[in-house]
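In: requesting a structural model of the entry that follows:
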Amino acid sequence: MTSGPASSPITDELLVGALELERTDRGVLPHRLPAWARAQCFGGQAEGAQLAMAEAQPAGVRLALRTAATTVELDVVRTRKLYRGVPPRPDGVYDLLIDGKLAAQATATGGDAIHIDMSTGESHVERGPAATLTFTDLPAGEKDVELWLPHNEQAELVDLRADAPVAPVPRTGRRVWLHHGSSISQGSNAASASATWPAVAAASADVDLLNLGYSGAMMLDPFVARIFRDTPADALSLEIGINIVNGDTMRTRTFTPAVHGFLDTIREGHPTTPLSVVSPLYCPIHEDTPGPGTFDVEALREGRIRFTATGDPAEAKAGRLTLTVIRDALRRIVEQRSTHDPNLFYVDGLDLYGPADHDELPLPDALHPDDESHRRIGQRFAQRAFTA
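Out: Okay, here's the model as predicted:
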C-alpha cells in the first residue's frame, strides 16, 4: 500500500548520465564535465562561457528509479539564458518513461533567468522560485521509472518525492555508450530530452547513454579526451566538425594533428573499445563555406532564429575548414589508423543526414535537425554503430 509522497535523497546512484553532482544552497546541480575540467576551460574567461552553459544543461541525464510509486514529484529550479533581441528558446521538457516507454511530460515554470545583451556583453541574473513537477496515476506495482531532464535548460534538483520507496535501477550488465559532439548531439531542435538522436540511438540499441554533446563546444579539447580515456565504457563515438567550422577555430594544418592526438589519448585507456568517428551531417551553409557562423540578422528582425556562414569559399584553398574538407580529412585519418586499430570506424555523417534528407526535412534554422530528423539520425546511427 502506498502513502503520501515522501522525500528521497537525490544521490549519484539515482542520477544516471552525469559526471559530477554539485551540492548547492538549493539542491543538486548535475554536471557533464567534472570540476577539474571546468577549471581548465573556464578559468573566469569569456571564451569558456559557451561550454559552461552547455555542460550544465543535463542532456542525457535522468533519474532512474525502481519503485512501486504511483505518484512522483520533483522540485526543480531551472535556469534559462535570454538574449536581448533573440527569440527565447522553447521551455525544457521533462520526459517520464516507464519501463522504457514515454508515459508523461512536463515543463517547469519560474526559476532563474540570465538576461544577456550581446551588443554590450552586459548581463544580469533574475532569480526565481522552484517549480514542482507532479506525475500521478502511474501504474501500480514495481517498475522502472526514468525522469529525463531537459537537454536545453539547466536544472537544479531541489527535492524528489514518491508515495513508495525508491531504489536505483541496477545497471549491472548494461553496455555503456560514451558520446561526444556538438549542439546536434546535445539535442538542439529535438522536441524533448528522450527524443535527441543519441537518446533514440541508445534506446534502439539498449545501451546506457553518457552524452557529452556540448552546444557550440566540440573543439577537440584535451580534457574531454582524458575524460574519455578514464571513463569506463563499452562503446565510444565522436561527432566531429560542425563547431570547428562555425567557430572558425582551426585550419587544415592544426585539425589533423588535433584529431590524431584526441584519438591517441582515448586509446591510452580504451585500446580496443569500439570507437566510431562521425563526420559532419549535411549543412548547406557550411558545406563549402568556412565560418565563422552567426545569427542571420534579417531572420532576427522577423522574430526567427536562423544561422548563416560568413566566410569566403575561396579561402578553403588556403586552409580554412569547411564540412567537405573535414569529411575528407576524417576519412583519411580513420583509414590510416584502422590498419593498426581494427576497432576504429568511420561513420559518414551524410549517411545519417544527407542532401536527400535535407530536401525532405530541411534544417529549420539552417544548422540543427528537426525532431523527425533526430529520430531518423538516431535509428540510422544505432544500425551502423551497434548492429554490426
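In: could you use CA atoms for every contact and neighbour count after this?
Out: OK.
In: so what does the helix or strand where Ala167 lies touch, helix or strand wise?
Out: For Ala167, the element it lies in under DSSP states H and E is strand 166-168. Packing partners of strand 166-168 (3 or more C-alpha pairs under 8 Å, 6 or more residues apart in numbering; DSSP states H and E): strand 62-67.
In: need the contact partners of the strand it packs on.
Out: Residues outside strand 62-67 that contact it (C-alpha atoms under 8 Å, 6 or more residues apart in numbering) are 14-17, 141-149, 164-169.
In: show me the strands in the stretch 151-300 of the chain, by range?
Out: For the stretch 151-300 of the chain, the strands defined by DSSP state E, counting those that start in this stretch occupy 154-162, 166-168, 176-181, 208-213, 235-239, 275-278, 293-295.
In: what separates Asn246 from His115, distance-wise?
Out: Asn246 is 24 Å from His115, where distance means C-alpha to C-alpha, to the nearest Å.
In: of these two, which one has the most company?
Out: Asn246 (26 against 16; other C-alpha atoms under 10 Å).
In: tally of neighbours for the residue nearest to Ile184 when sequence neighbours are not counted?
Out: Sequence neighbours aside, His368 is the residue nearest to Ile184 in space, at 6.0 Å (criterion: C-alpha to C-alpha, 6 or more residues apart in numbering). Using other C-alpha under 10 Å, His368 is surrounded by 23 other residues.
In: and His368, how far is that from Lys317?
Out: In terms of C-alpha to C-alpha, His368 sits 27 Å off from Lys317.
In: before we move on, what about Thr120?
Out: 35 Å.
In: report the buried members of the contacts of strand 62-67.
Out: 14-17, 143-149, 164-166, 168-169 (16 or more other C-alpha atoms under 10 Å).
In: among the residues you listed, which two are most distant?
Out: Gly17 and Ala164 (24.0 Å; C-alpha to C-alpha).
In: and for comparison, fold this next one:
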Amino acid sequence: MHSIDLTPGLVRGALELERTEQGLLPHRLPARARAQNSDGRLAMAESQPSGVRLALRTAATVIELDTLPTKLVYTGAPPRPDGLYDLVVDGRPAGQAVAAGGNVLTVDMSTGTAVPTPGPVATVRFEGLAATEKDVEVWLPYGEPTVLVALRADAPAVPLPDRGRRVWMHHGSSISHGSDAASPSTTWPATAAGLGGVELVNLGFGGNAVLDPFTARAMRDAPADLISVKLGINVVNHDVMRLRAFGPAVHGFLDTIREGHPTTPLLVVSPVLCPMHEDTPGPSLPDYGALAEGRLGFSAGGDAAEVAAGKLTLNVIRAELARIVEQRAAEDPHLSYLDGRELYGAADHEVLPLPDSLHPDAAAHRLMGERFADLVFGKGGAFDRV
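Out: As a prediction, the model looks like this:
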C-alpha cells in the first residue's frame, strides 16, 4: 500500500485545516471566526465536516482512511447510527463504510452537559475498485467531527485536478447541515450540488444560522462563484431576536458578504415548512415525553399572542426576508429570493412529515435537493449559467 500525504490539496469543502497531534482536522469556519465564538454547539457543528470530502485521482483498487471521529450520544435517546463515509467514483456512488472507533461525546439535553470519552483511531476501507484512472471522492460523515490520521492506497494518488466547476458556498441551519439525511453525499445541498454540477462548500451549522457577523465575514473572505443563505429557523429555535433587530441584522449580514462578493449571484432562501413554528414563536423545546419513549422530538415554547410584541415566527420571517430582498434588488441585480416552502411545503408535509417536528428525513432531503437544482440551477434560476 502507498502512503498518501494528507495535503490541503486533497481536501475540499473546508474553509481551514488544523494540524492536531492526531492528524488533520477540517474546519468549516476559519480560526478568526472560531475565536469570536463562545457557543459550544457551534464549535461542535463547524467541526462536523458536512460537505467535506477527500478528492483524488488514482488507479487504486483499494483505499484506506484512518480517522478519529467524535460520535454523539444523547442521554435517554436511542443510539445514533455510526456516521457514514460515502465513496463517489467519477461522480457516481460507489460504496459506503463506517468508522467503528473514535471518541464519544455524551450529551444530556435536560441539563445541557456534555461529557467526552476518548476512543481509538478507526480505519475505513474501500476495495474492489476498477484498476483504471478515476476521480475518487470520500465524503466524511456530516455529524461527526473527524480528524484525518492517514490515507493509503494500492496505487499512487494525486489531488483531483480542477475540473472548472463553479464553487457554490451555502449557509444554513441543521437542515442544510444534514439533520437526518441518509449519508453525507445525500444531504439536500450535496444532492443539489451534484445535480447542478458545482463544487459545494457547505456552511450549514446545526442550530447556528443566527446571523453571526463572524460567519458573514468568513463568507466574505472565502472564494465562491455562487452564494446562498438560508435564514430563519434557528432565529426562531433560540428566540434570539425580535423583528426590530432581525431586519437590520439581515441587511448587515448581506452587506458583509457583498464586501467580498459584490456581483456574485446571491440567493436568500427563507425557511422550509415547519408547522409548529409557522405562527408560533420559539424557543424550540425538547419534547421530554418523546425522550422518555426513547426518541427525539421538539415542541414550540412560545405563544402566538407574542407576535404583536415583535416575536418571530416563520411566516413573519418569510415576509421580512421577501421585503428586504425586494428592496435591495433594486440596486443589486444579482440578488434573488426563494421561498423555502417551494423546497418543502404543506403538501410535502402530508406525505413526508418531519419525524421530530423539526428536521426532514432522508426522502425529504432528496426531494429538497432535486427541487433546488431544478429551481435554482435550472433554466431561468438564480444560478443558471445564462
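In: what TM-score do we get after superposing?
Out: Aligned and superposed, the two chains score 0.96 in TM-score terms (TM-score structural alignment, normalised by the length of the second structure); 379 aligned residues with a C-alpha RMSD of 1.1 Å.
In: let's see which of the contacts of strand 62-67 of the first structure end up in helices.
Out: The helices, defined by DSSP state H, take in nothing from the contacts of strand 62-67 of the first structure.
In: so where is stretch 258-270 of the second structure in the first structure?
Out: Mapped onto the first structure using TM-score structural alignment, stretch 258-270 of the second structure spans residues 267-279.
In: can you pull out the helices in the first structure?
Out: Going by DSSP H, the first structure shows helices at 35-41, 49-55, 183-186, 197-205, 222-230, 242-246, 252-269, 284-287, 297-301, 323-337, 349-352, 355-360, 371-382.
In: quick one: those helices as TSV, columns for distance to Thr71 of the first structure too.
Out: Converted to TSV, those look like this (distance: least, C-alpha to C-alpha, whole Å):
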stretch	distance to Thr71 of the first structure
helix 35-41	34
helix 49-55	30
helix 183-186	29
helix 197-205	25
helix 222-230	37
helix 242-246	42
helix 252-269	42
helix 284-287	47
helix 297-301	42
helix 323-337	48
helix 349-352	39
helix 355-360	41
helix 371-382	29
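In: among these, which is nearest Ala69 of the first structure?
Out: That would be helix 197-205 among these, by C-alpha to C-alpha, at 23.6 Å.
In: where in the second structure does that closest one align, residue-wise?
Out: The aligned range for helix 197-205 of the first structure in the second structure is 188-196, by TM-score structural alignment.
In: so what touches that stretch?
Out: Outside stretch 188-196 of the second structure, the residues touching it (C-alpha under 8 Å, 6+ apart) are 51, 91, 168, 170, 176, 178, 181, 184-185, 199-200, 202, 365-373, 377-378.
In: so how much does that stretch differ from the first structure once superposed?
Out: Superposed on the first structure, stretch 188-196 of the second structure shows a mean distance of 0.3 Å to its aligned residues (mean C-alpha distance after the TM-score superposition for the first structure).
In: and that stretch, how far from the chain's centre?
Out: 12 Å (C-alpha atoms, centre = their mean, to the nearest Å).
In: what does stretch 113-129 of the first structure give?
Out: 23 Å.
In: run through who's touching that stretch.
Out: By C-alpha under 8 Å, 6+ apart, stretch 113-129 of the first structure touches 77, 79-84, 110-112.
In: and for stretch 326-342 of the second structure?
Out: Applying C-alpha under 8 Å, 6+ apart, the contact partners of stretch 326-342 of the second structure are 263-273, 318, 322, 325, 371, 382.
In: change it to 7 Å
Out: 263-273, 322, 325, 382 (C-alpha atoms under 7 Å, 6 or more residues apart in numbering).
In: and of those residues, the nearest to Pro355 of the second structure?
Out: Leu273 (13.2 Å).
In: okay, which residue is most central for the first structure?
Out: Among the residues of the first structure, the one closest to the centroid is Gln186, at 2.0 Å (C-alpha atoms, centre = their mean).
In: of all the helices of the first structure, which one is nearest Ala309 of the first structure?
Out: Once the helices of the first structure are compared by C-alpha to C-alpha, helix 284-287 is nearest, at 5.8 Å.
In: sorry, back to before: higher neighbour count, Thr120 and Lys317 of the first structure?
Out: The residue with more neighbours, out of Thr120 of the first structure and Lys317, is Lys317; 10 against 7, by other C-alpha under 10 Å.
In: what residue in the second structure is paired with that one?
Out: Aligned partner of Lys317 of the first structure by TM-score structural alignment: Ala308.
In: can you check Val93 of the first structure too?
Out: In the second structure, Val93 of the first structure lands on Leu84 (TM-score structural alignment).
In: isn't its match up against Ala100?
Out: No - using C-alpha atoms under 7 Å, Leu84 of the second structure is not in contact with Ala100, being 10.2 Å away.
In: looking at those two, which one has more neighbours?
Out: Between Leu84 of the second structure and Ala100, counted using other C-alpha under 10 Å, Leu84 has the larger neighbour count: 21 against 16.
In: which residues does the more buried one contact?
Out: Applying C-alpha under 7 Å, 6+ apart to Leu84 of the second structure gives the contacts 96-98, 141, 183-184.
In: out of these, grab the one that's most surrounded.
Out: Ranked by neighbour count (other C-alpha under 10 Å), those have Pro184 at the top, with 28 neighbours.
In: how about the contacts made by that one?
Out: Taking C-alpha under 7 Å, 6+ apart, one finds 50-51, 84, 86, 139-142 in contact with Pro184 of the second structure.
In: so what's the residue count around the residue nearest to Cys283 of the first structure when sequence neighbours are not counted?
Out: Nearest non-adjacent residue to Cys283 of the first structure, counting by C-alpha to C-alpha, 6+ apart: Leu367, 6.2 Å away. When neighbours are counted by other C-alpha under 10 Å, Leu367 of the first structure registers 24.
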